[in-house]
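[1] Just need the structure, nothing else, for what follows:
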Amino acid sequence: MLNQWYDRTIAFLPNLILIAIILVLTLIISRRSQTFVYRLAERTQAPPEITDLLGRLARIGIVAVGTLLVLDRLNLSGAVLSFVAGLGIAGIIIGFALQDIVKQFAAGVLLLMLRPFRVGDDVKIGAFEGRVMQVQLRATVLKTLGGDEVQIPNADVYSTAIVNTSRYELHRRTIALTLPPESDLGRSRAALMQILTSVPGVVANPAPESAATGLVGKTVQLEARFWVDERASNVD
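    Below is the predicted model:
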């Protein structure tokens, strides 16, 4: 009996050594794969949320492969495959039940990867306008102009037109004025242009311009159009 146990142990020893090697390599490769993802993310300037998610997925994937290899050496691969198949069926059922959550998660990942806006940007998303406070995997959080917090589901954000007013420095502004009947249109336009060019943030190129847009009774409607550099602007 003891001899049989000894013979089996000696016969299994190569497998045992191979299992130990697989486990060590799995740990090393899983850690290095996560480090590789972090370094790649730094080069591509990927968002921290995506970097962390991809790093964890890479590590989990390597560990899963290593575990399957170990179980195969233990002659348990058949049972594992049956278990994985069962998990696949259960995953499909759970996926149908949680499809809305999965949809929000997928949209959140796409938003973090494509980055149509960043935290701190002023945006208009559908009927909401405000500053981006957070981009979560489920929802995008805005602080509205009135100081309220709005959480917009990421699937809605991804499928809606987004206006990012913080993307570019220059923005065109328009001012409408009503001139009394006795006003001199030429002098009024010249005075308006002089005032605009003296305002910090109003750029000279493209140059400000003004034009009469119509008459209301005896008054003249004057409209001024100019471009503002938001980095140096005091114009609201």
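[2] make it CA atoms for all contacts and neighbour counts henceforth
    Will do.
[3] Could you confirm Gln34 falls within a helix?
    Yes. Looking at Gln34 with DSSP: H, G, I helix; E, B strand; the rest coil, it is inside a helix.
[4] these two touch, right, it and Ala58?
    Yes. At 6.2 Å, Gln34 and Ala58 qualify as touching, with contact defined as C-alpha atoms under 8 Å.
[5] ok, Tyr158 to Phe12 distance?
    Remark: distance between Tyr158 and Phe12 (C-alpha to C-alpha, to the nearest Å) = 55 Å.
[6] and what of Gly86?
    Counting by C-alpha to C-alpha, the separation of Gly86 from Phe12 is 30 Å.
[7] And the residue nearest the centre of this protein?
    The residue lying closest to the centre of the chain (C-alpha atoms, centre = their mean) is Leu112, at 2.1 Å.
[8] all strands for the chain, in order.
    Secondary structure of the chain (DSSP state E): strands at 122-125, 128-135, 139-144, 149-153, 162-164, 170-179, 209-216, 219-229.
[9] closest one to Leu16 among those?
    When these are compared by C-alpha to C-alpha, strand 128-135 sits nearest Leu16, at 47.4 Å.
[10] What residues sit buried inside that closest one?
    Neighbour-count burial for strand 128-135, counted by 16 or more other C-alpha atoms under 10 Å, picks out Glu129, Gly130, Arg131, Val132, Met133, Val135.
[11] Next, work out how far apart the residue nearest to the centre of the chain and Ile175 are.
    In this view, Leu112 and Ile175 are 37 Å apart by C-alpha to C-alpha.
[12] How about Ser210, nearest residue that isn't a chain neighbour?
    Ala224 (4.2 Å; C-alpha to C-alpha, 6 or more residues apart in numbering).
[13] Thought Ser188 was touching that neighbour, still the case?
    No. Ala224 lies out of contact with Ser188 (C-alpha under 8 Å); the separation is 11.1 Å.
[14] Next, the structure of the following sequence, for comparison with the previous one:
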Amino acid sequence: MEKQVHSIWAQFNGLLPVILGYVSQFLLALVVLFIGWKLINTVTRAMGRMMEASHIEPTLRGFLLSVVGLFLKALLFISVASMVGIATTSFVAVLGAAGLAVGMALQGSLANFAGGVLILLFRPFKVGDSITAGGSSGTVTSIEMFRTVLIDTSNEVIYVPNGTLSNNVVVNSSQSERILGSVSLLIDYQDDLDKARSLLLGLTEGDSLILKTPAPSVSFSPKPANIQVTLGFWCAPGNVTPLVGKYSEAAIKILQREGYRLGVTARTAT
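    Sure, this is the predicted structure:
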């Protein structure tokens, strides 16, 4: 019995350095995990304050902070696992291969996601702006990570992929302080041009929504069977659509009342 006790004690003494080594490694890993976790939270909070001071969009700010935080914490867990003797090489290789496969399968979605990040970062337009892009026009109601939502003049909702917006020409009418509105009509070659100019310019007099500088103007362009007369005026971007509608009707009525022979009418807003 005494020999067995001595044998067990001898085996324990032999294993003791190994156990103490594993315990010390485990405790060190816990300390690194605790300190690293605190440092990551501190870094992400500091980044959040810097982004807020730089007036980065809240949606983009939250997303970037989440990505950075998850990436740093993943690196921390891998480092801690290697400290306690867990082989991480195979795990990293499998994770990388899985990420590559997912990226290949979601190319279109990732392009839209990247476009959303670029839009939120560089802000070529914001919510409330009137834009034209990708064959669609409307007012921006929301900018999401994968798409931008517009509402057009018919109150229809348009969903435009952010990849399309970031890789094509975007016309932002709201960024200009003024925009040119125009109303075009077709009159006969026998009609009085000077009188037409006077009548159309008279329509805009006293309208506070139309800018005085540059002043409204009337131009004439010859067509095969008619003369195109165009009333042009400058106004704020948000007023161009209602003003074009207003003066299209007013121009038709006043010219008809004065005996002008109108051709096919056309309305434009540039």
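[15] rewinding a little: please name the residues that touch the equivalent of the residue nearest to Ser210 of the first structure over in the second structure.
    Using TM-score structural alignment as the criterion, Ala224 of the first structure maps onto Leu231 of the second structure. For Leu231 of the second structure, the contact set (C-alpha atoms under 8 Å, 6 or more residues apart in numbering) comprises Ser182, Val183, Ser184, Leu200, Leu201, Pro216, Ser217, Val218, Ser219.
[16] coming back round to it: looking at Tyr158 and Phe12 of the first structure, which one has more neighbours?
    Tyr158 (17 against 13; other C-alpha atoms under 10 Å).
[17] Setting aside sequence neighbours, what's the nearest residue to that one?
    The shortest distance from Tyr158 of the first structure to any non-neighbouring residue, by C-alpha to C-alpha, 6+ apart, is to Ala107 (6.2 Å).
[18] Next, count neighbours for that neighbour.
    Neighbours of Ala107 of the first structure (other C-alpha under 10 Å): 22.
[19] tell me the contacts of Val149 of the second structure?
    Val140, Thr141, Ser142, Ile143, Val157, Ile158, Tyr159, Val160.
[20] biggest separation within those residues, which pair?
    Checking the contacts of Val149 of the second structure with C-alpha to C-alpha, the most distant pair is Ile143 and Val157, at 13.2 Å.
[21] ok, Pro200 of the first structure touching Glu230?
    No. Look at Pro200 of the first structure against Glu230 with C-alpha under 8 Å: they stay out of range, at 9.9 Å.
[22] So between those two, which is more surrounded?
    In terms of neighbours (other C-alpha under 10 Å), Glu230 is the more surrounded of Pro200 of the first structure and Glu230; the figures are 18 against 14.
[23] isn't the more buried one right next to Arg167, touching?
    No. Here Glu230 of the first structure does not reach Arg167: they are 10.6 Å apart, not a contact under C-alpha under 8 Å.
[24] Just give me the match in the first structure for Ile78 of the second structure.
    Per TM-score structural alignment, Ile78 of the second structure is aligned with Leu68.
[25] any idea how far that match is from Val80 of the first structure?
    With C-alpha to C-alpha as the criterion, Leu68 of the first structure and Val80 of the first structure are 8 Å apart.
[26] Just list the residues touching Leu111 of the first structure, thanks.
    Asn154, Tyr158.
[27] Residue in the second structure paired with it?
    Aligned partner of Leu111 of the first structure by TM-score structural alignment: Ile119.
[28] quick one: the helices in the first structure?
    In the first structure, the helices defined using DSSP state H lie at 2-44, 48-73, 77-97, 99-114, 154-158, 185-197.
[29] Out of the ones you listed, which one sits most buried?
    helix 154-158 (a mean of 19; mean count of other C-alpha atoms under 10 Å).
[30] Average offset of that helix relative to the second structure?
    Its aligned residues in the second structure lie a mean 2.2 Å from helix 154-158 of the first structure after superposition (mean C-alpha distance after the TM-score superposition for the first structure).
[31] Onto which residues of the second structure does that helix map?
    Taking TM-score structural alignment, helix 154-158 of the first structure hits residues 162-166 over in the second structure.
[32] what does that stretch rub up against?
    Contacts for stretch 162-166 of the second structure (C-alpha under 8 Å, 6+ apart): 111-116, 118-119, 133-134, 145-148.
[33] Same list (these) but as a markdown table, adding distance to Tyr247 of the second structure.
    As requested, the contacts of stretch 162-166 of the second structure are arranged in a markdown table below (distance: C-alpha to C-alpha, whole Å):
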| residue | distance to Tyr247 of the second structure |
| --- | --- |
| Ala111 | 43 |
| Asn112 | 41 |
| Phe113 | 43 |
| Ala114 | 43 |
| Gly115 | 39 |
| Gly116 | 39 |
| Leu118 | 40 |
| Ile119 | 36 |
| Ala133 | 27 |
| Gly134 | 29 |
| Met145 | 40 |
| Phe146 | 40 |
| Arg147 | 36 |
| Thr148 | 32 |
